[in-house]
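# let me see the structure of the following:
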Amino acid sequence: MSKKIMILLIGIVVLNFFSLYIYNTNKNTSKISTDDKNIIAEIPEANIRLYYKKEESGMYKDFVLEIDKKKYFFYWKNTTNPVYNPKLILSDLNQDGYKEIIVILTKNIGTEVNVQEVHVIEINTMIEREVENPIHIIYKNVKTKLSSEQIEITINNNIKILDKEYIDIEPQNLLKDIAFGNVIKFEVEENKLYAVIPAQIASSSFVGNIKIKYIFQGKMYVMETIDFIPIEL
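Just a heads-up that it's a prediction; the model follows:
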């Protein structure tokens, strides 16, 4: 076999492998069937639709994201409560001139519970970029102290004190410390992704929000800034 033919065959094998890799990575399932009755979110002007494949135990499961009739499969979940249907947003989060698809799902709801999950997908490559868990960010950057007299929240050596007027609660009903995580929400403002996590001091009692702004760094979205915003009394 000649050297040129050998190089050509190797090139074909490498190309096929690369094509298979891209196919699997993007989860392109153009042949998968979708039912228009299962459309749960869409951006009609951009030809973007989100379908769910099945409904089970109060959750929609297994989603198909359709963009210009190309379909991509994801093992996502969202509550079937229509108040919390998924949200689709187009925004250039990484400032590369191409918009990303931001998919906001609601994974858990209940009394004082509303936990969202976010997925960021580059529309030009269909690569999903990881978003750092906001609770992990809080654990790394926030320290708190809670008593019946005051609330102390320290973020990277910046201390905020809330006095007793924020603690209109019987001492026995206070938590041992401020709790985060029963409510996690995501939003997009001016091409920036934010996580908003309320600070809870007792049942049905919140004193403000931790707000995290994300920035694209390396291959994922990480914290750019973190702030605590007290509620207005």
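
# going by C-alpha atoms from here, please, whenever you check contacts or count neighbours.
OK.

# roughly how far is the longest strand seen in the chain from the heart of the chain?
Counting by DSSP state E, the longest strand found in the chain is strand 205-217. Its chain's C-alpha centre and that of strand 205-217 lie 13 Å apart, by CA atoms, centre = their mean, to the nearest Å.

# how about stretch 188-201?
That offset, for stretch 188-201, works out to 11 Å (CA atoms, centre = their mean).

# buried sites along it?
Neighbour-count burial for stretch 188-201 flags 192-201 (criterion: 16 or more other CA atoms under 10 Å).

# please report how far the residue nearest to the spatial centre of the chain lies from N124.
Centroid check for the chain by CA atoms, centre = their mean gives V118 as the closest residue, at 1.5 Å. The gap separating V118 from N124 is 19 Å, by CA to CA, to the nearest Å.

# pull out the buried residues from the longest strand of the chain.
205-216.

# do stretch 72-81 as well
For stretch 72-81, by 16+ other CA under 10 Å, it's 72-73, 76-80.

# what sits against the residue nearest to the centre of the chain?
Counting by CA atoms under 8 Å, 6 or more residues apart in numbering, V118 makes contact with 102-105, 131, 186.

# likewise for I138?
Per CA under 8 Å, 6+ apart, neighbours of I138: none.

# and the strand or helix carrying it, how far from the chain's centre?
Here I138, judged by DSSP states H and E, is contained in helix 134-141. Centre-to-centre, helix 134-141 and its host chain are 15 Å apart (CA atoms, centre = their mean).

# one more: stretch 181-196?
Its chain's C-alpha centre and that of stretch 181-196 lie 8 Å apart, by CA atoms, centre = their mean.

# so what touches it?
89, 91-93, 104, 112-118, 134-135, 197-198, 209-215.

# next, the buried residues of the longest helix along the chain.
Counting residues, the longest helix found in the chain (DSSP state H) is helix 3-26. Buried residues in helix 3-26, counted by 16+ other CA under 10 Å: N26.

# name the next helix or strand downstream of that helix, please.
strand 39-43.

# could you say what helices and strands that following strand packs with?
strand 48-56, strand 87-91 (3 or more CA pairs under 8 Å, 6 or more residues apart in numbering; DSSP states H and E).

# which one of those strands lies closest to E149?
Nearest to E149, of all these, is strand 87-91, at 40.4 Å by CA to CA.

# second chain to compare with the first, below:
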Amino acid sequence: MKLVPKFTFIAIAVSGLLLSSPHASAADNVQLEIDGKTETDGTAYLSKGTTFVPLSMFKSLFDTPILPHPSGKRAEVQFARQLYTFHDGSAIVMNDSHSYKLQAAVSFENGQIMVPLRMIAMLTGSSVSWDSGKKRAVMKSSPQGKLALIAADASISVKLYETRGRKGLVLDVDGYRKMYDWSYTDETGTPPVLLTADLNHHDGGKEIVVILTTGRGTGLNIQQVHVVDVGSFKEVKVEDPLSYVSRNVQSQISETNQGVEISMTLQGKPVQLTKKNPGFNLNGKVGFGSIIYYHVDQGILKATLAGSISNTEFIGDFDLTYVYEHGQLKAGKLQFTADP
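I've put the predicted structure just below:
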């Protein structure tokens, strides 16, 4: 899939990282320059058009731990809360939520784990060029600063980076980038979700959907969604689901001999439920906001909010379907599914 914006950003040459020289032999040592500083350890080399560098670059550049396996045939790198696994002789690198195909296989040589420079450039949001006169690979950090990859779509043509030491996240579409004032909770263990879908069903184009976890804990799981138009990089407004559900659900909770009676009106339709009395901290009405999550189903954005009658007792899910109207994603049909 090729997603190209309709206007020009500064293109970051991530796609052109195949560093080759017509004068190189099967495996030649090359110089490596990173942000204007020449690396002098002499371990980088060029083999069949691919520049290889030691994985230890992560540790020196980003203070990132490298965890070698006792077998000597596998190593792991913890980077931006993702655990990447590199296997000797494999061109596939796995992390907790994705797999990445390299242009050449990882090689374990003389105690060094050698990986294609392209992989490090992708993970760090860097650009790479080839200085044929000096036989040197040049890697430069992004103009947005030092970046760390935190999510990618299935095709890896859309990527999301966090900025080290700065607020905001950077969205990358085929090398075109823009920073957004987004945030997420990085201690939840839940990586961001990044995907593309035709949410407006009109122009045949794609929107980028970014789902970020902003809070998580016991009885708490809150996500936020951001939708970006590929053609303009403008963010599409998404109606707040909590505000919409609060306006369209009226409820009353009362205790009876049978338990707890819950009377609701859902978009004008009555709903009656009887639940076991939790015995403490009973709400006066159904509460929302502690669990909110999003997903895309057949090109339709949906939000789910859990309804509760106490701090710990939930009664079911309120599922909200969005419709694309006048350049916005508006809340539409609302359904309730009671917990068994």
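
# can you calculate the TM-score here?
Comparison of the two superposed chains (TM-score structural alignment, normalised by the length of structure 1) gives a TM-score of 0.79, and 199 aligned residues with a CA RMSD of 2.0 Å.

# and for the helix holding I138 of structure 1, what span of structure 2 is it aligned with?
Using TM-score structural alignment, helix 134-141 of structure 1 corresponds to residues 241-248 of structure 2.

# pull out the buried residues from that stretch.
Of the residues in stretch 241-248 of structure 2, 241, 245 count as buried by neighbour count, 16+ other CA under 10 Å.

# with stretch 142-149 of structure 1 instead?
Neighbour-count burial for stretch 142-149 of structure 1 [16+ other CA under 10 Å]: 142-143, 146-148.

# considering the contacts of V118 of structure 1, which possesses the most neighbours?
Highest neighbour count within these: I102, with 24 neighbours (other CA atoms under 10 Å).

# that one and M126 touch, don't they?
No. Using CA atoms under 8 Å, I102 of structure 1 is not in contact with M126, being 11.6 Å away.

# how far away is G268 of structure 2 from P241 of structure 2?
For G268 of structure 2, the distance to P241 of structure 2 - CA to CA - is 18 Å.

# please name the nearest non-neighbouring residue to T125 of structure 1.
Take T125 of structure 1 and drop its neighbours on the chain: the residue closest to it by CA to CA, 6 or more residues apart in numbering is N26, 7.9 Å away.

# now do V193 of structure 2
Distances taken as CA to CA, 6+ apart put I211 closest to V193 of structure 2, at 5.0 Å, once the chain neighbours are dropped.

# isn't that neighbour up against T190?
No. When contacts are counted by CA under 8 Å, I211 of structure 2 is not listed as touching T190 (10.4 Å).

# which neighbours do the two share?
Joint contacts of I211 of structure 2 and T190 (CA under 8 Å, 6+ apart) do not exist.

# sorry, back to before: how near is the counterpart of the residue nearest to V193 of structure 2 in structure 1 to P86 of structure 1?
Alignment note: I211 of structure 2 maps to I104 in structure 1; criterion TM-score structural alignment. I104 of structure 1 is 6 Å from P86 of structure 1, where distance means CA to CA.

# try L175 of structure 1
32 Å.

# the more surrounded of these two?
Legend: neighbour count by other CA under 10 Å for L175 of structure 1 and P86, higher for P86 (22 against 14).

# isn't that one up against I43?
No. Between P86 of structure 1 and I43 there is no contact under CA under 8 Å: 11.9 Å.

# the helix or strand hosting T38 of structure 2 aligns to what range in structure 1?
Using DSSP H and E, T38 of structure 2 falls within strand 37-39. Following TM-score structural alignment, strand 37-39 of structure 2 has no partner segment in structure 1.

# also stretch 53-70 of structure 2?
Using TM-score structural alignment, stretch 53-70 of structure 2 pairs with nothing in structure 1.

# go on, stretch 119-133 of structure 2?
So stretch 119-133 of structure 2 sits over no part of structure 1, by TM-score structural alignment.

# so for that stretch, what gets flagged as buried?
Neighbour-count burial for stretch 119-133 of structure 2, with 16+ other CA under 10 Å as criterion, is recorded at 119-131.

# from those, which land in helices?
The members of these that map onto helices under DSSP H are 119-124.

# what angle sits between the helix holding I138 of structure 1 and strand 205-217?
Computed with axes from the mean of the first three to the mean of the last three CA atoms, to 10 degrees, the direction of helix 134-141 of structure 1 lies at 90 degrees from that of strand 205-217.

# post-alignment, helix 134-141 of structure 1 versus structure 2, mean distance?
Here the mean offset of helix 134-141 of structure 1 against structure 2 after fitting is 1.2 Å, by mean CA distance after the TM-score superposition for structure 1.

# check which element follows that helix along the chain.
Helix 134-141 of structure 1 is succeeded, C-terminally, by strand 142-146 (DSSP H and E).

# name the helices or strands packed onto that following strand?
strand 151-155.

# now do the next helix or strand after the strand it packs on: distance to the chain's middle.
Note on strand 151-155 of structure 1: by DSSP H and E, the next helix or strand toward the C-terminus is strand 158-162. On the basis of CA atoms, centre = their mean, strand 158-162 of structure 1 is displaced by 28 Å from the centre of the chain it belongs to.

# check the mean deviation of whichever helix or strand comes after strand 158-162 of structure 1 from structure 2.
Heading C-terminal from strand 158-162 of structure 1, the first helix or strand you meet, by DSSP H and E, is strand 183-189. Superposed on structure 2, strand 183-189 of structure 1 shows a mean distance to its aligned partners of 0.9 Å (mean CA distance after the TM-score superposition for structure 1).

# give the aligned range of strand 183-189 of structure 1 in structure 2.
Using TM-score structural alignment, strand 183-189 of structure 1 lines up with residues 291-297 of structure 2.

# pipe the buried residues of strand 205-217 of structure 1 into TSV and attach distance to N16 of structure 1 per row.
TSV is the format used below for these (distance: CA to CA, whole Å):
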residue	distance to N16 of structure 1
S205	57
F206	55
V207	56
G208	53
N209	50
I210	47
K211	45
I212	42
K213	40
Y214	37
I215	35
F216	31
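
# tell me the one of these nearest L15 of structure 1?
F216 (29.9 Å).

# which residues touch the closest one?
Contacts of F216 of structure 1 by CA under 8 Å, 6+ apart are 93-94, 222.

# so which of those wins on neighbours?
L93 (24 neighbours).

# for the aligned partner of that one in structure 2, which non-adjacent residue is closest in space?
Counting by TM-score structural alignment, L93 of structure 1 corresponds to L199 in structure 2. In space, and not counting its chain neighbours, L199 of structure 2 is closest to G299: 5.3 Å by CA to CA, 6+ apart.

# ends of stretch 310-318 of structure 2, how far apart?
Terminal-residue distance, stretch 310-318 of structure 2 (CA to CA): 16 Å.
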